[in-house]
Every structure is written in structure tokens, then in C-alpha cells.
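Engineer: I'll drop the sequence and a predicted model, then ask my questions.
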Amino acid sequence: MGAARIKVLLVEDDGDSRELLAELLEAEFDVRTAPDGIAGLQAFEAEHPDVVVTDESLPGMLGTELAQRVKEREPRARVILVSGYTQVQGAEHCDVVLRKPIDVDRLCAAVGTLGEEARQWGGSGDDARH
């Protein structure tokens, strides 16, 4: 049995985009999804993913606010922010900022790199929280 797959939480409010991105990421990673920032934060606390991928424009809580709250709970958590904006206030809480339209190869590469970092540093995953 090989190593466990990197756990990813994808937070995206657009249902079609969420479904498509989840399907593409699932080829390489163990993916959970959430439709907004509040549900994303709850899923982060319940699932303890290696990497959070979040859209910036979310109802109820911006992606940058989600990133900040995730980092407050787990400073070594890894967060990728996806944004259509050229300048993002609060992006300092994110490890990587990717611009829309999303380049899936770049996204997968970033998830893989950050996921491995999170595991090496014990930032997330099953054994780091229990």
C-alpha cells in the first residue's frame, strides 16, 4: 500500500466550477469541497486537509479571510487563493495566489508541493491533529 494521498479542501461557491475543479484534482488528490467560507472553515476543522484551495470571492467570508482564520487555527496550514483580481488585499495569509482563469497544471503542481511541505512539517493530516 502506497503513501496516503494529499488531502485537499476546495472552497468554491460556483457549483459548476467546484464540481469541475474537484473532478480534475481528484485524479491526483483526496478532495473535499465546501460551497462558501463558513462551510470551508468548518470543513477545515473537521477534515484537517493538507492544502486549502479557495476562491477569493465567496459569500459570507472572502477567501483571504478564510485563509487568515485557517492560519490562526493552524499556522503551518497551506492555502492557495484563486482570484480574478490583479491585486488582493490580505493575500499575505496565502502561500500561493493563482489568477483566473485557472491553469490546472499549475494548480496541481502547487497543491502537490504545498501538500508535501505540510506533511513534512506536520502542519496537517491525520497524525498531526489527534
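Structural biologist: Arrived safely. From a predicted model like this one, the values you see are computed outputs, not experimental measurements.
Engineer: rest of the way, CA atoms for contacts and neighbours
Structural biologist: OK.
Engineer: what about R69, distance to C94?
Structural biologist: Distance from R69 to C94, counting by CA to CA, to the nearest Å: 11 Å.
Engineer: Oh, that last question was meant for G84, not what I typed.
Structural biologist: 15 Å.
Engineer: re earlier: ok, R69 and C94, which is more surrounded?
Structural biologist: Ranked by neighbour count (other CA atoms under 10 Å), R69 and C94 place C94 first, with 24 against 15.
Engineer: In contact with the residue positioned nearest the centre of the chain, which residues?
Structural biologist: Central residue of the chain (CA atoms, centre = their mean): V52, 1.5 Å from the mean position. By CA atoms under 8 Å, 6 or more residues apart in numbering, the contact list for V52 reads V8, L9, L10, V11, F44, A77, R78, V79, I80.
Engineer: What about L20, how many residues nearby?
Structural biologist: Neighbour tally, L20, other CA under 10 Å: 11.
Engineer: And the next helix or strand past the helix or strand hosting it?
Structural biologist: Element membership of L20 [criterion: DSSP states H and E] is helix 15-25. Using DSSP H and E, the helix or strand that follows helix 15-25 in sequence is strand 30-34.
Engineer: Packing partners of the next helix or strand after that following strand?
Structural biologist: Downstream of strand 30-34, the first helix or strand assigned by DSSP H and E is helix 37-47. Packing partners of helix 37-47 (3 or more CA pairs under 8 Å, 6 or more residues apart in numbering; DSSP states H and E): strand 7-11, strand 30-34, helix 63-73.
Engineer: here's the one I want to compare it with:
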Amino acid sequence: MAEQRRVLVIEDDETIASAVRNRLAAEGFDVRVAGDGGQALAAYAAFEPDLVVLDRLLPGMDGLEVCRRVQAARPVPVLMLTALAEETDVLVGLGVGADDYLTKPFSMRELVARIHALLRRVERAGQLAGEDAVIRAGDVEISTAERRVFVRGAEVRLTRTEFDLLRRLAERPGQVFERERLLADIWGFSEAAATRTVDSHVRALRRKLGSGVVRTVHGVGYALVRP
């Protein structure tokens, strides 16, 4: 029997927290809930979750600071929930270590799909840990075994999602990947309404790697620029 996965839900809205907890419990997860930043950090240390669902806006210590501290203590996949749909707010969340995000209001179906996709990526990363391959594309060097990225010799820290997206593009430099295909390959589902997720992660990659690394093909998708 597979080990039950642990999910920590950090959400101050009791209605949302209860709905998320009940749905994830029904999906077979072991779920704990925290209502503010202080409770969240204590629960994180005691519960040692496999994944965190984190509200961006919390009383006291906000979600961004919670995410920073969580990733500094023990890196774990973080799915951030945000009522702030502006691109800048999303990129800030990705910049402090969130692996993915959902904009409120969201469907429970999509939440569960994102959680499963994040956990599959962690499993896949573990399976690939022994495969020592280096992918080079221009100034970018990707170590698949160590999951490390270098630009002109300087290491750049990426989230799990950013790394997986970059590696997928780097497997075929110059080839255009449709947004729907990237959603299926990286997030584990393909819905036209969710392609904004891909766009946000590409923008986050550009901020970290430089604007000339990933090329936009308007109306189609993205490609890693050939050297």
C-alpha cells in the first residue's frame, strides 16, 4: 500500500480551508490546516508535509514570508493561492519559491490536478536523480541529475516547475512547444483556460535567465532560443 501523502493547507478563510481539507481528504491525502503564518510554520515543522497549499494573503506574516521560511527550512512543493491576479503579484510569489499558483476563485478539480502534478514531478525528479546528463543551450547549462541551472557559469535558482519547464524546452532548442502541450507535459493536464499558467512561468524564467532565452511564438507557444 502506497504511503499516504501529507498536505498542509495554510488558509485563513475557514470556509475555503474546510472545503479544501474535505476534498483532499476524500482524495486520500492526510491533511492539516493552519490559519496564519505562525501556526503554519509550527505545523510545517511538526507535520513535515509532502506539499503545501498556501494562501498569498494571511494575517500577520503574509504568505510570501511563510513561503521563504518554508523553502529555507526544507524545500517542498508549494501551490500558492492568490486573490491577486496581477502578473506582478504572481511573479513575486513564484520568485520566493512557489512552484505553482491558482487564482481565486478556483475549482476543486483544478486544485487536485495541480497537487497531483506537483507530486508526480517530485517523484520523477527522484527517478532521474541518478541520470547524470548536462543539457547546454547557448549560455544556459542544465544539470539534470543535480537539478541545477547555470547562466554563463553563474548558478540561477529555479523552482521545480521552472526547472521542469526549462528542461522540456531545452530538450529541443528551437522547436516551438504549444502552450497546451507544455501544460500536459509539465502540469499533467491540458486546458486552454489554464494556458496563462504557462505564460506566467515563462515570464518568471525570463526574469531569472534573461529576456533572450525563451522566444514567444505569438498564438502558438514558446521555444528555447538556439545559440
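Structural biologist: In hand now; what should we look at? Keep in mind that what you see is a predicted model, and the values were worked out from it rather than measured.
Engineer: Report the TM-score for the pair.
Structural biologist: After superposition, the two chains reach a TM-score (TM-score structural alignment, normalised by the length of structure 1) of 0.84; 120 aligned residues with a CA RMSD of 1.6 Å.
Engineer: thinking again about what came up before, which one of the helices and strands packed on helix 37-47 of structure 1 lies closest to E116 of structure 1?
Structural biologist: Shortest distance between E116 of structure 1 and the helices and strands packed on helix 37-47 of structure 1, using CA to CA, is found for strand 7-11: 10.3 Å.
Engineer: Next, the angle from that closest one to helix 63-73.
Structural biologist: 140 degrees (axes from the mean of the first three to the mean of the last three CA atoms, to 10 degrees).
Engineer: Check which residues of strand 7-11 of structure 1 are buried.
Structural biologist: Under the neighbour-count criterion of 16 or more other CA atoms under 10 Å, strand 7-11 of structure 1 has K7, V8, L9, L10, V11 buried.
Engineer: Now do stretch 94-111 of structure 1: which range of structure 2 does it align onto?
Structural biologist: Aligned using TM-score structural alignment, stretch 94-111 of structure 1 spans residues 98-115 in structure 2.
Engineer: which residues are in contact with the matching stretch?
Structural biologist: 20, 23-24, 51, 67, 77-85, 90, 94, 118, 159-162, 187-189, 197.
Engineer: Next, count neighbours for P105 of structure 2.
Structural biologist: P105 of structure 2, neighbours per other CA under 10 Å, totals 10.
Engineer: nope, A110 of structure 1 is what I was after
Structural biologist: 20.
Engineer: And it, how close does it get to D16 of structure 1?
Structural biologist: With CA to CA as the criterion, A110 of structure 1 and D16 of structure 1 are 22 Å apart.
Engineer: Please apply the same query to E116 of structure 1.
Structural biologist: Taken as CA to CA, the span from E116 of structure 1 to D16 of structure 1 is 28 Å.
Engineer: List just the nearest of the contacts of V52 of structure 1 to G122 of structure 1.
Structural biologist: Nearest to G122 of structure 1 among those, with distances taken as CA to CA, is A77, at 9.2 Å.
Engineer: So the closest one sits against D50, correct?
Structural biologist: Yes. Under the criterion of CA atoms under 8 Å, A77 of structure 1 makes contact with D50 at 6.8 Å.
Engineer: And the longest helix along structure 1 against structure 2, how far off on average?
Structural biologist: The helix that spans the most residues within structure 1, counting by DSSP state H, is helix 104-120. With mean CA distance after the TM-score superposition for structure 1, helix 104-120 of structure 1 departs from structure 2 by a mean of 2.2 Å once superposed.
Engineer: Tell me how far that helix lies from the chain's centre.
Structural biologist: 10 Å (CA atoms, centre = their mean, to the nearest Å).
Engineer: What residues sit buried inside that helix?
Structural biologist: Buried residues in helix 104-120 of structure 1 (16+ other CA under 10 Å): L107, C108, A110, V111, G112, L114, G115, E116, E117, A118, R119.
Engineer: Check which helices and strands the helix holding L20 of structure 1 sits against.
Structural biologist: So helix 15-25 of structure 1, by 3+ CA pairs under 8 Å, 6+ apart, packs with strand 7-11, strand 30-34.
Engineer: Okay, angle between that helix and strand 7-11 too, please.
Structural biologist: 160 degrees.
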